[in-house]
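Asks: could you work out the structure for the sequence below:
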Amino acid sequence: MHPHPLRPRQPTPNQRQIHEALHRVHSAQETTEWKEQCAMRAGVEGVISQAAWAVGLRRYRYCVTDKAPRQHALTAAAINIGRADAWLTGTPYASTCTSRIAGLQTAAD
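Replies: Prediction:
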């Protein structure tokens, strides 16, 4: 039997639980504690991404030997030197992507 087209459909208990869980998560995301954790996690993910793509850590040279930890330590040192240089000179390390709509808005202003 099909529901009446003019009568609103009542949510099932499972849908209600999902909605309440989403509401709890969204309200938790507004706290300062969650924002601090998210900022820390974003910083760590940025360093890992930089190590993987900019420095090429995924393609390390010494797969089987004892030299792999040395390469990882030198890669970490190179990343730290690059970040310290960017901080001391005041240059932004990465540019923020601008959406096409935001680019059009700034071009129109």
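
Asks: contacts, neighbours, all on C-alpha from now
Replies: Will do.

Asks: and His26, how close does it get to Arg41?
Replies: The gap separating His26 from Arg41 is 18 Å, by Cα to Cα, to the nearest Å.

Asks: run through who's touching the helix or strand containing Asn14.
Replies: Here Asn14 sits within helix 13-28, counting by DSSP states H and E. For helix 13-28, the external contacting residues (Cα atoms under 8 Å, 6 or more residues apart in numbering) are Trp34.

Asks: and the next helix or strand after it, what does it pack against?
Replies: For helix 13-28, the following helix or strand on the C-terminal side (DSSP H and E) is helix 32-53. Here helix 32-53 touches helix 68-89, going by 3 or more Cα pairs under 8 Å, 6 or more residues apart in numbering; DSSP states H and E.

Asks: another for comparison:
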Amino acid sequence: MAQLLSCANNIEDDVKVFREALQLCPPDHFRQSVCLYNLATSLHNKFRQRGVLSDLDEAIELHRAALLLRPPGHSGGSMSLNNLAASLQYRFEQRGVLSNLDEAIELH
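Replies: From the prediction side, this is the model:
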């Protein structure tokens, strides 16, 4: 049980640290997509633990932004596509908006 509580607290720390890293990363920096991706992934994980839909919505926005910085052929492109699709699928499961599922399928 203590380990589960530790994980729950760590997700808040992860989100905070990745938010700070994103704020410190200039928009044109070559690591911008990584900062966006890390924060999006942490927010997605936080949503899975806590079920707060605004975390999932923000994760989707950030995954989209990271993907824009990862053109076809980029080494992190497939991970961005997969995680955006997974977040959209979770949102479909929560809200039942078919366009979220359609987009998830297209991205996969």
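
Asks: report the TM-score for the pair.
Replies: Scored against TM-score structural alignment, normalised by the length of structure 2, the superposed chains reach a TM-score of 0.28; 44 aligned residues with a Cα RMSD of 3.7 Å.

Asks: follow-up on the earlier one: could you tell me the angle between the helix holding Asn14 of structure 1 and helix 32-53?
Replies: Helix 13-28 of structure 1 runs at 90 degrees relative to helix 32-53, counting by axes from the mean of the first three to the mean of the last three Cα atoms, to 10 degrees.

Asks: what distance do you get for Ala78 of structure 1 to His26 of structure 1?
Replies: Applying Cα to Cα to Ala78 of structure 1 and His26 of structure 1 gives a distance of 38 Å.

Asks: neighbour-wise, which of those two wins?
Replies: A direct count of neighbours by other Cα atoms under 10 Å for Ala78 of structure 1 and His26 places Ala78 higher, at 14 against 11.

Asks: ok, the residue nearest to Ile79 of structure 1 when sequence neighbours are not counted - how many residues close by?
Replies: Spatially, and ignoring its direct neighbours in sequence, Ile79 of structure 1 is nearest to Ala51 (7.3 Å; Cα to Cα, 6 or more residues apart in numbering). When neighbours are defined as other Cα under 10 Å, Ala51 of structure 1 has 18 of them.
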